[in-house]
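Enquirer: give me the fold of what follows.
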Amino acid sequence: MVKFSLSIKTIVAIGIGAAVYVILGRFINIPTGIPNTQIETTIAFLAFMSVLFGPVAGGLIGFIGHALKDVLMWGSVWWSWVFISLFVGFFIGLFAYRIKVQEGAFGRRQIIHFNIVQIIVQVVGWCFFGPILDIIIYAEPANKVFTQGAVAGVSNIISVGVLGTILLVSYAKTQSKAGSLSKEV
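Expert: Below is the predicted model of the structure:
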């Protein structure tokens, strides 16, 4: 039998992360002109939390935060996009988890790695899986959902590329670099 447990720190991060996701999604977004598609800071925050706390926390923050945001903003949940937030949080956390910002390292190589990962994950999520789920679950017209997915994907890639990178660089600067402490003799 496989035992699975989350640390208290991760559970708290999921709760706080989901709450911040809701607040950012509710109050800090820019309309794109495409129906129900905004430029959001939530995905940058989700990417940041996914790198710090890993794939399970990232996925749950995306899932819970997006579902709660939808309920508060629209009165119902648009499940296809909620699952994409889970997908994005999980896979950014999975593939970018080896970036050790907690050790004060987030230089050029880590920035490039992080952004390659987030671009691939978001293209697959928003431009492919999201529209397909919209068609399967809600019988939405293909041209509409692929346009929405492409706009959401591009705006989220830019949001994470700019804001997510700034958050990670700023956070890394607050951490002690590995081996930076030395013993006086």
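Enquirer: can we go C-alpha only for contacts and neighbour counts from here?
Expert: Will do.
Enquirer: which of the helices or strands spans the closest residue to I61 other than its chain neighbours?
Expert: Among residues not flanking I61 along the chain, A18 sits closest, at 4.7 Å (Cα to Cα, 6 or more residues apart in numbering). Taking DSSP states H and E as the criterion, A18 maps to helix 8-27.
Enquirer: mind giving me the packing neighbours of that helix?
Expert: For helix 8-27, the elements it packs on are helix 42-53, helix 55-74, judged by 3 or more Cα pairs under 8 Å, 6 or more residues apart in numbering; DSSP states H and E.
Enquirer: ranking those by burial, who's on top?
Expert: Greatest average neighbour count among those goes to helix 42-53 (a mean of 27), per mean count of other Cα atoms under 10 Å.
Enquirer: structure for this one too, so we can compare:
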Amino acid sequence: MKNNSVKIVVATGIGAALFVIIGWLINIPTPVPNTSIQLQYAVLALFSALFGPLAGFLIGFIGHALKDSFLYGSPWWTWVLGSGLSGLFFAFAVKRDQLVQGIFGGKEIVRFNLVQLLTNVVVWGVIAPIGDILVYNEPANKVFTQGVVAGLANAVTVAVAGTLLLKLYAATRTKSGSLDKE
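Expert: The predicted model follows:
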């Protein structure tokens, strides 16, 4: 258990740092104000798949809170929570045991993308906008537009870059039973 805790702490630190750096350096604006294409969600998906739901939640939550603090002066807590929830649910999109054994083929890619698509739609299209309305008294039409655009952008980013990262990771793993003793 202790070894697993250390892995989660280290993964959280590295993952949150990557979330901040990628979010800071690669921020592609959309026509919708305060909404951009964020490539760090692909890395969040990879770390969540490898280190589990707790690490995924913490990476998304801490990384987004720090990114907002550095870039805007303070976090937008409803979206920070959204990033944490995204990391949490991304962890359930992949069977970690299979991934570490190098198994990430067609069936696994479909499962990953169905779960991440559902996650992005629910988190950014429902939870974050409702939070914005309840916590910040934002207009519904504004925040639902932002949420839908962000959710679709994140879903496409994770589908392309997240799938690629997971596929590349799996390719580096030795398949069980693939080594022969001479």
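Enquirer: quick one on the thing from earlier: gap between the corresponding residue of the second structure for the residue nearest to I61 of the first structure and G84 of the second structure?
Expert: Counting by TM-score structural alignment, A18 of the first structure lines up with A16 in the second structure. For A16 of the second structure, the distance to G84 of the second structure (Cα to Cα, to the nearest Å) stands at 11 Å.
Enquirer: likewise R173 of the second structure?
Expert: From R173 of the second structure to G84 of the second structure the distance is 28 Å (Cα to Cα).
Enquirer: comparing the two, which residue is more hemmed in?
Expert: Shown here are R173 of the second structure and G84; by other Cα atoms under 10 Å, G84 has more neighbours (27 against 13).
Enquirer: for the more buried one, list the residues it contacts.
Expert: 56-62 (Cα atoms under 8 Å, 6 or more residues apart in numbering).
Enquirer: list the contacts for Q102 of the first structure?
Expert: 52, 171-172, 175-176.
Enquirer: which one in the second structure is aligned with it?
Expert: Q102 of the first structure maps onto V100 in the second structure when the alignment is built from TM-score structural alignment.
Enquirer: what about I11 of the first structure, how many residues nearby?
Expert: Neighbour count of I11 of the first structure, defined by other Cα under 10 Å: 16.
Enquirer: whoops, I mixed them up, E184 of the first structure
Expert: Per other Cα under 10 Å, the neighbour tally for E184 of the first structure reads 4.
Enquirer: the helix holding A18 of the first structure vs helix 55-74, what angle?
Expert: Going by axes from the mean of the first three to the mean of the last three Cα atoms, to 10 degrees, helix 8-27 of the first structure is angled at 30 degrees with respect to helix 55-74.
Enquirer: and the next helix or strand along the chain from helix 8-27 of the first structure, what does it pack against?
Expert: Downstream of helix 8-27 of the first structure, the first helix or strand assigned by DSSP H and E is strand 29-31. Under the contact criterion of 3+ Cα pairs under 8 Å, 6+ apart, strand 29-31 of the first structure touches strand 38-40.
Enquirer: corresponding residues in the second structure for the strand it packs on?
Expert: Aligning strand 38-40 of the first structure against the second structure (TM-score structural alignment) gives residues 36-38.
Enquirer: not counting sequence-adjacent ones, nearest residue to the residue mapped onto I116 of the first structure from the second structure?
Expert: Aligning on TM-score structural alignment places I116 of the first structure opposite L114 in the second structure. Nearest residue to L114 of the second structure, sequence neighbours excluded (Cα to Cα, 6+ apart): A93, at 7.8 Å.
Enquirer: that neighbour touches V110, doesn't it?
Expert: No. Contact criterion Cα atoms under 8 Å: A93 of the second structure and V110 do not qualify, at 9.4 Å.
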